[in-house]
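In: Please work out how this folds:
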Amino acid sequence: MIRKLLLATSVMSSFVIMPAAAAQDGEATAEQGGIAEIVVTAQRRDENVQDVPIAISAFSAEQMAAQGITNTLQIGQYVPNLIAQNNTGIGSANAYFLRGLGSTETIATFDPPVGTYVDDIYLSRQNANNLSLFDVERVEVLRGPQGTLFGRNTTGGAISVIMAKPGNTISGFGEIGYGRFGKTIARGSTDLPLSDSFAIKLSGYWQNDRGYAKNVTTGERLNDDDGWGVRLGVRGELAPWARWNAGYMHIVSKGDNILNFECNPANPADCKGRFISTGLSENGGPPSPYAPVVVTGRKANYGLGQEAVSDIITSNLQFDIGENTTLSLITGYVSLTQQFAYDFFDGRGGPSISAPFPAVRGYARGGFTIVNDGKHSQFTQEIKLNGTLGNGLIDYVGGLYYIDERNKTDLADLFTLSPTTTLLLGDRILRNTTSAYAGYLQADLNLSEQFKLTAGFRYTDEKKVLRFNDNRASCNDSTLELTCIDNANLFVPANGTTVLTAKPIPTQQRVKVWTPRFAANFKPNDDLLFFASATRGFKSGGWNARATTPSQAVPFGPEKVWSYEAGIKSDLFDRRVRANLTVFQLDVSDLQILAGLLNPTTGALTFITRNFADYRNRGVEAEIQFVPVDGLNFYTNFGYQNDKYLLPGNAPATDVYGIQSVAAQLASCRGALAAGKIPGGPNTPATQPSITACAAGIVTAEGTIATPVRTPKWSISMGASYEAQMGAGFTLVPSVNGSFHSRQEVAIANLSIYNAPVSGVNQPVTGPFPANPFRNGAFVAGSQSEPVWLFNAGLALNAPDKAWTLSVDCTNCLNESYVQTALSNYSYLNRPMEWTVRAKYRF
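Out: So this is what the prediction gives:
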């Protein structure tokens, strides 16, 4: 396989003469010509992006404006081997899958493997990481584990947002816009120097629309993307040897990603638009929309939708210590509150082989509804030293890091069986904390002007604590029933077979881990860099906190990874061509895999995450930019990956909590299939292996190991822009961008429903099932996501010196739809075509 990767690299290197351009660099100055340099902080110090031996995609503010990028979700279209999507339901939450590593879970006992940072401050929660880029200097996407310098939970990589600093003169801009679905936007920023050494920046944005989907049950317009935010930036030159950069952001996001369809579920012939059919309304209480079901707390009055409110405080105080050393005190505080109610079954049951097209029920309490009231806060402190030793022989960065995170999640799950019958599956408060200490050091040994060796390490000591309290009245009287979700009941009872004696579930986790990095880079001249590296990272463990019974709240352990990279970065032909290529191999042990299982008795979802398997991914990435003449810019980016799950060779049939291993599950599934049973069909007779072993976890309906999710073999983006001189200083700038990904699976078990009958041994009296899970017939719903091209385009008219700009742009201009994720066999689609007209004035 390595030979194939090297061959692919050599083939791709031939593309350096193509008219293409990477989507990651700002415009060149008129004096320089060609492709501009861009400074990044991927190694926690300022460096030219072409000098950093890491696979990086960096986007300047000008580049993002030219490509119509307004939030972090849209960046996923332009980075090789990055798949970015909204989570199911929650429009404020992005799930990033980078080189195959990602997570769709937002509850606070799960950590994402792709970290998000704002001005070096880590955002622990994935719940509100779809940041609006309204006052940003640049965004850096670091591919591969960043465990040495960025720490825990960066096994897949890191997305680092660097905010704009206040300028030295009074300046700024104002922008207004209008778009499809009644979208209105307003943005603005101003720099205010208060003295020669102190300045502030005030900025903000506001956006509102009426939603792109119609609820055919309630008549409401849904899936809007409303929100607003303000920011205060501070820059102070406190002394010739002391500087301070700080900021405060307040962001309110009300974006939704509610399950919707291209055709009306109540009238399948109507396919003009997007449709939702849940009976749960946006209008909340009091009285509670879930009555007579007793849901406790203020969440009892939540209507359909969500609101996430974030406050982010950053402070970086820098001191020059001597001639070659800088001390940085980096302090951060993040507060997040999130309130939501979502119906994940769309007011009815999920598609199955017995009922591939379930009828619309329109239950007023929803079909499977989760109501959530979360409060999350974190404090971080970092002490960082950057310096040089031995007259430039050694460059180093090192420091100490501390994080304290506190979460309170009050949530309830409801499952509706009929207009009058709704089951309260659980109503509990989860409190969990994380405290971690770390020390790190990375040093570059400059053996010559051309050759450099890098070595670094990080030591992390992390502790997590969990606390459950059941809100239900029967669990708060004089007795505590064994069904109450409370710390006192956190154990797996003995069952006489897989669990011989009751097994307590730990409420604390402690991990101490080293994450080293080794690299070598050779720079024969100013235009070429060759590098190779080996890096380790880890992702924290946690608990299955969506448990609806105490025995389901089992823990899962840390996920650990080694990544091996080799690459080349080049600026050629007087910086008219830039070509960066990387080959990589990712080896993950104890991969955390989230599985959603259907309860055969109630039909409700059960979520469980375990370290079910190991994982390997091998791939190639290329980013190429071409500027044949000033003002004309082409780019193309390629990503290829080939990944698979690896099963441990000596795993027992069940673990200490009685959970079946993948190997044992696979054997059970194949036995059931051999007996003529059909996944999704009846499980009789009881003496035969249960068919529930198929289409669950990472075992497919066909009795094979699943394809890892959101890892299309190919991802491609390409585009061009041209700044045409119109005379009198006016310019007209057309741009077009396209992005492609090949076929992928988006549900862990790869389960999809197909519209063709299937027969087996145990059939209903009425005959064979009308649908099947065996990839036979027309796709109905589920995991299958077909290849797709998405196109964006824009046209901007600039006044002399860009004093003002009029522009129009569209995203997903051809209105293509594809499956982004799936839950209970329902497929969640991407956003439809949207256009926006804008007017921007600069002063």
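
In: Going by C-alpha atoms from here, please, whenever you check contacts or count neighbours.
Out: Will do.

In: This protein: helices as residue ranges?
Out: Using DSSP state H, the helices of the chain run over 2-13, 61-66, 662-674.

In: among those helices, which is the most enclosed?
Out: helix 662-674 (a mean of 20; mean count of other C-alpha atoms under 10 Å).

In: thought C475 was touching N489?
Out: No: applying C-alpha atoms under 8 Å as the test, C475 and N489 come out as separate, 11.2 Å apart.

In: Report the separation between P689 and A651.
Out: 20 Å (C-alpha to C-alpha, to the nearest Å).

In: What of N267?
Out: 50 Å.

In: For the two, indicate the residue with more neighbours.
Out: Higher neighbour count among N267 and A651: A651, with 15 against 10, using other C-alpha atoms under 10 Å.

In: Hmm, the more buried one is touching D614, no?
Out: No: with contact defined as C-alpha under 8 Å, A651 does not reach D614; the gap is 11.8 Å.

In: Give me the contact list for stretch 442-459.
Out: Stretch 442-459 has contacts (C-alpha atoms under 8 Å, 6 or more residues apart in numbering) with 147-149, 151, 392-398, 438-441, 512-525.

In: So what would you say the end-to-end distance of stretch 437-455 is?
Out: This stretch, stretch 437-455, spans 21 Å end to end (C-alpha to C-alpha).

In: my bad, should have said stretch 438-458
Out: 7 Å.

In: ok, and for it, which residues are buried?
Out: For stretch 438-458, burial by neighbour count (16 or more other C-alpha atoms under 10 Å) applies to 438-446, 451-458.

In: Now the second one, please; I'll put the structures next to each other:
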Amino acid sequence: MKAKQTRLWTSGVAAMAIGLSSAAYAQDTEGQDPAQSQTPQVDANAIVVTANKREQNLNDVGLSVTAIGSQALAERQITSVQDIAAAVPGLQFADSGAGTPIYTLRGIGFNEESLGVYPSVSVYTDEVPLPFPVLTLHAAFDLDRVEALKGPQGILFGQNATGGAINYIASKPTSTLQYGADVSYGRFNTLTGNAFVSAPIGEKAGVRLALSAQDSDGWQYSLTRPGDRNGAMKYIAGRLTFAVEPAPNVRLRATALAWQDKSEPQAAQLIAVRAQNPADTQAPLLTAPFGTTNPRSADWTVRSDYVTFTDVVNGDFSIKPLTTGDLSPRSNRKFIQGALRAEVDIADAVTLTSITSYLDYRQHLYSDKDGTALAIANIGDGLANIQSFNQEVRLSNLDPGRFNWVVGANYEDSHTFEDQYLTFANGSSSSPNTIFINTTGSEVIQDIRNYAVFANGEYELVDGLVAKVGGRYTNSRNQSDLCSKGNGDGLVSVLFNIIGGLSGNPFTPIGTNDCYVLNAQGVPGDRFLDTLAEDNFSWRVGLDYEPSPDTLFYANVSRGYKAGSYPTLASADYKAYFPVTQESVTSYEAGFKASLANRMVQFNGAAFYYDYVDKQIRGKVVDPIFDVLDVLINVPKSRVMGAEADLTVRPAEGLSFGASTTYLDSKVLTDNGSQFVGPTAYGNSCTVGGAPGPCDFTGSELPFTPKWSYGINVDYRRDLGAGKLILGADLRGQSSSVATLNGRTIEFRDLPNDRHASFVDKPFVIPSYIVVDARLGYEFSGGRFKVMAWGKNVFNEYYVTNAAHYLDTTVRFTGMPVTYGITLSVKN
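Out: Presented below is the predicted three-dimensional model:
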């Protein structure tokens, strides 16, 4: 019943707006020019961006920026964070397995799935921050454009933008009545609807309402339960914007963004079994089927009915069946954010800008990370909530001139809570040696406070030569409260009471739901309480040289920082909860932007070198009880160097060719001559003196950093008199990369009960791939009605976005298979 209601709502959103638009079309006055009510489409040379927190022509900005306009977003079906990553050269997206997206830009990223951690690529909507990655899932609708700023953006976009910043620019209220909608139907019974209405309220105010919704069936199929599907998408999102000019020098804009997502998290593909405790591998795992090169093949737990355990408390050592309950992947995530932007022009010379926002996010999430129908690494119910208040106040010169400047301050107060329930009842950690424990809980509470002051200036030294300098001081404090809980049937608490007793130190025995992690005295019961206090100074200096209106050369040296954070994990040792400290990236970049051949050709290029200090990464630790577990670590010294170029050619009216390429070379370096060593994803699997020992990571490439990534796009429009023919295609690809340090050297090992899929040689290598999208459409005369047939991944390329090892299993996450559909759209 709920599925039918969702589908009716999704189609109703679009149908209602289509009906309104059609009625308005019939009532148009005879002399009105329909084109006047449309947002003008401009070429790349005239795109306006706000990379420096003021409106500028894209070609006048001395930074590497990718901008995608509203028409391209709509026609290329760019509606998700995955789509954005595919369209921005150098930006990588990975599925974490826990519903938290991972962004990596030019090799700078944070491969971490905890909910309350800052990304290295900050995301904003109209300069309003979405500070944690999970909050970015449904902001890409009803947009005027997307701006992707590459390289450290710490001066104007905060301490956590070491890799870059993505700014969604939402469409604003209009001075005339405008409305429109589109409805799409595609593979997997996918129904998508978008609608907006924008209208003036008097002469100095306007309002805009936009809605987006999707409902689809699952695209993954179970290898052990024919007919069972996973991966269904079900969400609805809305944005309400109200703008008013109460006085000639005052502009106010209030925005409310809300969404609810009940989608099913993607299940992993099993590619290998490598148990924590090989001798205790349970029999069902020895026959669990592997995924195939069909991206739809996967498996996930619905209910586990054959778990064994020992009831130590009652002294009953017989083996019994245990039902774990419904563990099928599902979610219920709710987000709401309110923002107020106020601009006041002071004395015709200075603008005061204030941006205030508050958000609330709540989550119930069940995810399956092990790629099997067994309970090996299942999360659920994953409870979480985030509340975040942000305030920015800044002053800037009103009219662009020889000297342009901005000074301001930021304040953030964020509270995060995450409570993960991990079930591993079919795993080797549930064995006689651990008295058949089968569940643990991980609770992380963070109270985060940040404040910063910043200034940035640009001064034209002589005609065409501009000097730039900026800085930001940031002070951050993160008060944390972490606890690994002995939940479930109480066996974890029993086990750790036994272990605590072996320490010889006195302690109060713990009960179910108490903290079991062992403290420095080797006894359980204490919560891990800690405060991470840090400060830093980000800076940037640079020169822009514009020898002609069509050519810009720029050079920048900048440094940015990303705050430290605490992990969400289940560990026996409190040392695993130590946070990673702040990382820094010092960037050296030079580039150019050139409009050639009477602006029929746009050619941009840049070369860069990143000095990466204390890179944050999700690594591994050998736990004294649970063997190999995740942990957050700092890589002391590494670097990324590379170059990128993009070319756009418009040889004839209606025809456009685009091509882009990014080259990256990343490497872990020594730190004052000291090698960087530690356990790999398979534990201490390196040989030192003939015995297993820590691995030397020096020389390893960084995760999600392919040597080459590239894209080609073609757009063609031809006026047929009664309408326009629309043709387009996009190709994107990349060379191989790795999902973990030393990913190219980690191989499968011939250990007891180990097994792996025959088509995989290196478990943590992400193979190279090429994906092609295509579209064919017709726009009716006047531009009001349009029909588009489209396909994504039209050649059904099997490609991998992430690979990881969870307890006993090694898994992959894949990209979507071929999808196709048709879109009908209308606007007044």
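
In: Give me the TM-score for this pair.
Out: Put the two chains on top of each other and the TM-score (TM-score structural alignment, normalised by the length of the second structure) is 0.82; 737 aligned residues with a C-alpha RMSD of 3.8 Å.

In: returning to what we had before: would you reformat the helices of the first structure as a markdown table and include distance to N301 of the first structure?
Out: Shown next, in a markdown table, are the helices of the first structure (distance: least, C-alpha to C-alpha, whole Å):
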| stretch | distance to N301 of the first structure |
| --- | --- |
| helix 2-13 | 55 |
| helix 61-66 | 40 |
| helix 662-674 | 41 |
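
In: Tell me which of the ones you listed approaches T380 of the first structure most closely.
Out: helix 61-66 (27.1 Å; C-alpha to C-alpha).

In: Point out the other helices and strands that the closest one packs with.
Out: Helix 61-66 of the first structure makes packing contacts with strand 136-143 when contacts are defined by 3 or more C-alpha pairs under 8 Å, 6 or more residues apart in numbering; DSSP states H and E.

In: any idea how far T70 of the first structure lies from A308 of the first structure?
Out: 18 Å.

In: The two: which has the busier surroundings?
Out: For T70 of the first structure and A308, the more surrounded residue by other C-alpha under 10 Å is A308, and the numbers stand at 23 against 15.

In: What residue in the second structure is paired with the more buried one?
Out: Under the alignment by TM-score structural alignment, A308 of the first structure pairs with R333 in the second structure.

In: Report the separation between the counterpart of L133 of the first structure in the second structure and G90 of the second structure.
Out: Matched by TM-score structural alignment, L133 of the first structure corresponds to A140 in the second structure. Distance, A140 of the second structure to G90 of the second structure, by C-alpha to C-alpha: 19 Å.

In: sec struct for L495 of the second structure, please.
Out: Put simply, L495 of the second structure is helix when judged by DSSP: H, G, I helix; E, B strand; the rest coil.

In: what about it, neighbour count?
Out: By other C-alpha under 10 Å, the burial measure for L495 of the second structure, its neighbour count, is 19.

In: Next: Y716 of the second structure.
Out: Using other C-alpha under 10 Å, Y716 of the second structure has 18 neighbouring residues.

In: hang on, it packs against K724?
Out: No: under the criterion of C-alpha under 8 Å, Y716 of the second structure is not in contact with K724, lying 9.9 Å apart.

In: what residues are up against L552 of the second structure?
Out: N59, D60, G62, D544, Y545, E546, F592, K593, A594.

In: same check, this time on I698 of the first structure
Out: Counted by C-alpha under 8 Å, 6+ apart, I698 of the first structure has contacts A595, V662, I705, A706, I748, A749, N750.

In: So which of those residues are in strands?
Out: Judged by DSSP state E, strands contain the following of these: A595.

In: which of the contacts of I698 of the first structure count as buried?
Out: Among the contacts of I698 of the first structure, those classed as buried by neighbour count (16+ other C-alpha under 10 Å) are A595, V662, I705, A706, I748, A749, N750.

In: sorry, back to before: looking at the buried residues of stretch 438-458 of the first structure, which are in strands?
Out: In this view, those that belong to strands under DSSP E are 438-446, 451-458.

In: Wait, R618 of the first structure touches V588, no?
Out: No: using C-alpha under 8 Å, R618 of the first structure is not in contact with V588; the gap is 11.6 Å.

In: now the residue nearest to T79 of the second structure when sequence neighbours are not counted: how far from L156 of the second structure?
Out: Distances taken as C-alpha to C-alpha, 6 or more residues apart in numbering place A140 nearest to T79 of the second structure, at 5.6 Å, with adjacent residues excluded. Distance, A140 of the second structure to L156 of the second structure, using C-alpha to C-alpha: 22 Å.

In: Counting neighbours, go ahead and name the busier of the two.
Out: L156 (25 against 22).

In: thought the more buried one was touching T50?
Out: No: using C-alpha under 8 Å, L156 of the second structure makes no contact with T50, being 10.8 Å away.

In: Mind naming the longest helix for the second structure?
Out: Max-length helix for the second structure by DSSP H is helix 2-26.

In: what does it rub up against?
Out: Under the criterion C-alpha under 8 Å, 6+ apart, residues 179-183, 191-197, 211-215, 234, 236, 825-828 lie in contact with helix 2-26 of the second structure.

In: Stretch 235-242 of the first structure now?
Out: Residues external to stretch 235-242 of the first structure that are found in contact with it (C-alpha under 8 Å, 6+ apart): 165-166, 197-200, 243-246, 317-321.

In: could you redo the last one with a cut-off of 10 Å?
Out: 165-168, 193-201, 243-247, 316-323, 326-328 (C-alpha atoms under 10 Å, 6 or more residues apart in numbering).

In: Now list the buried members of the residues you listed.
Out: Of the contacts of stretch 235-242 of the first structure, these count as buried by 16+ other C-alpha under 10 Å: 165-168, 193, 198-201, 243-247, 316-320, 326-328.
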